[in-house]
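> Pasting the sequence and the predicted coordinates here, then a few questions.
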Amino acid sequence: MRNAYQVLRGETRVTAQKTIEYFSYYLLVLGACLVFAPALMAAFILLPPPADNNILFVGFLVLVLAYYYWRMARDTNTAFFQATVIGRLGLFLATLIWVVFAGLAANYLVILAIDAAGALWTANALKRQGDAGFKFV
């Protein structure tokens, strides 16, 4: 049984499987907010409320991704874990480029910073487990 002292000292480690499972719960909450409370979600990142219902579609896609992440975590699919690191960091980098060069609202970086932090957490867990060999194909 872990206690808070062990966690703070870094004596206990979270597996890559757990990082993906926790990330699936984050996606579940994010998707539910986008589907059921899009105005609240927009206010959270200081954007105006969505003018149309397209956000509902995006929210449902996030819910589907949440299921994929949860399912892959349950199956301990290490190849999927490695792919998510590349995908999540790539999405953050692409969004950063769009903010700088295409005028996208910087507020999106708030949500994607959470994604990038999760990707780094997963990458660190994979490295500790000896599974850090990333495969692009």
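Arrived safely.
> Please count neighbours and contacts with C-alpha atoms only from this point.
Noted.
> where's the spatially most central residue of the chain, which helix or strand?
Against the mean C-alpha coordinate of the chain, by Cα atoms, centre = their mean, the closest residue is residue 115 at 3.5 Å. Residue 115 belongs to helix 108-129 when assigned by DSSP states H and E.
> try it against this one:
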Amino acid sequence: MSKSAFSVQAFGVYIIALGLGLVFVPNLLLGLFRMPAANEVWIRVLGVVVMNIGILYVVAARANAVPVFRATVYGRPAVLAWFAAFVLLGLAPPMLLLFGAVEVAGALWTWWALRAEQRASQRVYPASRIDPRYDTKM
């Protein structure tokens, strides 16, 4: 498994765990982050959606779906931007920014891994290292 695939898979596992927490113990999870308790079904609905996104990340990682990895590099930081807007508008507590920060950290990890993999694939080796017919020592 490539480093970029591993980063997406690890993030997918985190997202699945977060989704499961929102489905089964939403108020415990919310309380840990000093967020108000939720008594409506919507927090659990969100948990199901989050969990399914995590499953998609894990499946994409196992399939080495590089275009999906690239898409997450752009999409995940947008989460922080949206969460910041919600906080600035007074719609959410500042602790929500922690979730956005985790998204950005995951996106940066994937970006660095993709960049390293791209650089490695573009390295040019002397012909003698690839084909022994060009070895000058023979």
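Sure, I can see it. This is a predicted model, so every value here is computed, not measured.
> What does the superposition give as a TM-score?
The TM-score (TM-score structural alignment, normalised by the length of the first structure) is 0.81; 117 aligned residues with a Cα RMSD of 1.3 Å.
> What residue, apart from its backbone neighbours, is nearest the residue nearest to the centre of the first structure spatially?
Nearest residue to residue 115 of the first structure, sequence neighbours excluded (Cα to Cα, 6 or more residues apart in numbering): residue 88, at 6.1 Å.
> Tell me the counterpart of that neighbour in the second structure.
By TM-score structural alignment, residue 88 of the first structure lines up with residue 76 in the second structure.
> counterpart of the residue nearest to the centre of the first structure in the second structure?
Aligned counterpart of residue 115 of the first structure in the second structure: residue 103 (TM-score structural alignment).
> Flag every buried residue along stretch 44-56 of the second structure.
Of all the residues in stretch 44-56 of the second structure, those buried under the rule 16 or more other Cα atoms under 10 Å are 44, 47-56.
> how about the helices in the second structure?
Listed in chain order, the helices of the second structure (DSSP state H) span 3-24, 26-32, 42-62, 66-88, 96-122, 127-130.
> most packed of these?
Mean neighbours per residue, mean count of other Cα atoms under 10 Å, is largest over the helices of the second structure for helix 3-24, with a mean of 21.
> residue range for stretch 37-52 of the second structure in the first structure?
Going by TM-score structural alignment, stretch 37-52 of the second structure sits over residues 49-64 in the first structure.
> if we can go back for a sec, just checking, the match of residue 88 of the first structure touches residue 105?
No - Residue 76 of the second structure is beyond contact range of residue 105, at 9.0 Å (criterion: Cα atoms under 8 Å).
> what sits against residue 111 of the second structure?
Residues near residue 111 of the second structure by Cα atoms under 8 Å, 6 or more residues apart in numbering: 4, 70, 73.
> from the residues you listed, which is closest to residue 38 of the second structure?
Nearest to residue 38 of the second structure among the contacts of residue 111 of the second structure, counting by Cα to Cα, is residue 73 at 30.3 Å.
> That closest one: what's it in contact with?
107-108, 110-111.
> cutoff 10 Å now
Counting by Cα atoms under 10 Å, 6 or more residues apart in numbering, residue 73 of the second structure touches 8, 67, 103-112, 114.
> these two touch, right, the match of residue 88 of the first structure and residue 83?
No - look at residue 76 of the second structure against residue 83 with Cα atoms under 10 Å: they stay out of range, at 11.3 Å.
> can you list residues touching both of the two?
Residues within reach of residue 76 of the second structure and of residue 83 at once, by Cα under 10 Å, 6+ apart, are 100-101.
> circling back to that earlier point, which residues does the match of stretch 37-52 of the second structure contact?
Residues outside stretch 49-64 of the first structure that contact it (Cα under 10 Å, 6+ apart): 24-25, 27-43, 65-70.
> Kind regards, and thank you for your time.
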